[in-house]
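**Student:** My questions are about this predicted structure, shown below with the sequence.
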Amino acid sequence: MRAVLDWALSVIELFGTDEHTRTVYRITVTRCEYLSEMQEAYTLQRSMHDTMVENFRLAFERASEAGQLAPGWTATTASTTLHCFMSGLLDNWLRFDFDVEVAKTLRMALESLVESFRRDAACPQRVALSQAGG
């Protein structure tokens, strides 16, 4: 698992420090360079994105304040993780036209991710599994 983490961290570092890479990737992925009239579409898209991020952040802040987040998660890391998962899921679904079987896997992945956010006391199912040795 360390190799996976190291690779992912190197991608984050590359995107964080290399503007050219970000620009090329953005154009390749979106097939659009946001100039002139496309700037308005980008502004709308950015507004929707910011609203989603804010809604996730607020939800996880409430969960944190209620003592519902599992150890190791903060409101910021949980909301960022969910945001990235959902953005990637939707982007890939549209780009690669996933089928019903992939949808089942994605639902299971999302449920597992959300379960990882929950403190054991808030998730009796996880407590039962851990007590059963599962």
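**Tutor:** Cool, the structure landed.
**Student:** When you work out contacts or count neighbours from here on, use the C-alpha atoms and nothing else.
**Tutor:** Fine.
**Student:** which stretches of this structure form helices?
**Tutor:** 2-17, 19-30, 37-65, 75-96, 100-117, 124-131 (DSSP state H).
**Student:** Next, format the ones you listed as a markdown table and append mean neighbour count.
**Tutor:** Below are these laid out as a markdown table (neighbours: other CA atoms under 10 Å):
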| stretch | mean neighbour count |
| --- | --- |
| helix 2-17 | 11 |
| helix 19-30 | 12 |
| helix 37-65 | 14 |
| helix 75-96 | 15 |
| helix 100-117 | 14 |
| helix 124-131 | 12 |
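**Student:** Quick one: residues contacting Pro83.
**Tutor:** For the record, residue 83 is His, not Pro. If you count contacts by CA atoms under 8 Å, 6 or more residues apart in numbering, His83 has them with Met52, Val53, Phe56.
**Student:** before we go on, here's another structure to hold up against the first:
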Amino acid sequence: MEHLEQEQLHHKEIATTILNQFGGHMALKLIGGKPAMGASDGNKNSVVSVGNEGDTVVDIKFEGTANEIEGVRPNVVRIIYCLGSDTYRMIFFRAVENTAVILKEFDDVYCDMLQSLFEDTTGLFLYFK
């Protein structure tokens, strides 16, 4: 039981770091963002990738009106910390009720790219310039 608690704490710490690198609470307020976080169990049945077992996953559902990607506006970005490569994967998708459509994916993202990739892809700003 103690090992499971330590692992959960580890994923929570990584998820908190991801959110801080994304821009923290101010960035979330600007886009109407609501984060959800967890650890990947390597579930291959998910429509939207959750990474490999042991990866940390953060979903940010946002209310801001994003730019369209192939005629569809994303409303969720999934950020996956890829433990093996020490990089991130960003997946933009549209989620409505129990359906999700993947619109754009980025692999091998470094922490200093999270904000600019989000802003360039959605047209939503994470901080005041």
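**Tutor:** Thanks, I have it. Just so we're clear, the structure is a prediction, and the values are computed from it rather than from any experiment.
**Student:** TM value for the aligned chains?
**Tutor:** Once superposed, the chains reach a TM-score of 0.35 (TM-score structural alignment, normalised by the length of the second structure), with 67 aligned residues with a CA RMSD of 4.2 Å.
**Student:** out of the contacts of His83 of the first structure, which one sits closest to Ala8 of the first structure?
**Tutor:** Val53 (21.4 Å; CA to CA).
**Student:** Any figure for the gap between that closest one and Val24 of the first structure?
**Tutor:** As for Val53 of the first structure, its distance to Val24 of the first structure is 24 Å (criterion: CA to CA, to the nearest Å).
**Student:** what do you get for Arg95 of the first structure?
**Tutor:** In terms of CA to CA, Arg95 of the first structure sits 18 Å off from Val24 of the first structure.
**Student:** Buried ones in the top helix by length along the second structure, by neighbour count?
**Tutor:** Scanning the second structure for the helix with the most residues, using DSSP H, yields helix 2-22. Neighbour counts over helix 2-22 of the second structure (16 or more other CA atoms under 10 Å) mark His11, Lys12, Ile14, Ala15, Ile18, Leu19, Phe22 as buried.
**Student:** Which secondary structure elements does it sit against?
**Tutor:** Packing partners of helix 2-22 of the second structure (3 or more CA pairs under 8 Å, 6 or more residues apart in numbering; DSSP states H and E): strand 34-39, strand 56-61, helix 114-122.
**Student:** what do you get if the cut-off is 7 Å, keeping everything else the same?
**Tutor:** Here helix 2-22 of the second structure touches strand 34-39, strand 56-61, going by 3 or more CA pairs under 7 Å, 6 or more residues apart in numbering; DSSP states H and E.
**Student:** what sits up against it?
**Tutor:** By CA atoms under 7 Å, 6 or more residues apart in numbering, the residues outside helix 2-22 of the second structure that reach it are Met37, Gly38, Ala39, Thr56, Val58, Cys111, Leu114, Gln115.
**Student:** Check these and tell me the two furthest apart.
**Tutor:** Top of the distance list for the contacts of helix 2-22 of the second structure (CA to CA): Ala39 and Gln115, 21.9 Å.
**Student:** between these two, who's got more neighbours?
**Tutor:** Neighbours were counted for Ala39 of the second structure and for Gln115 using other CA atoms under 10 Å; Ala39 has more, 23 against 18.
**Student:** Which one (most neighbours) among the contacts of helix 2-22 of the second structure?
**Tutor:** Counting by other CA under 10 Å, top hit in these: Thr56 with 27 neighbours.
**Student:** what about the nearest residue to that one once chain neighbours are set aside, distance to Glu119 of the second structure?
**Tutor:** The spatially closest residue to Thr56 of the second structure, leaving aside those adjacent along the chain, is Ala39, at 4.6 Å (CA to CA, 6 or more residues apart in numbering). Distance of Ala39 of the second structure to Glu119 of the second structure, given as CA to CA: 25 Å.
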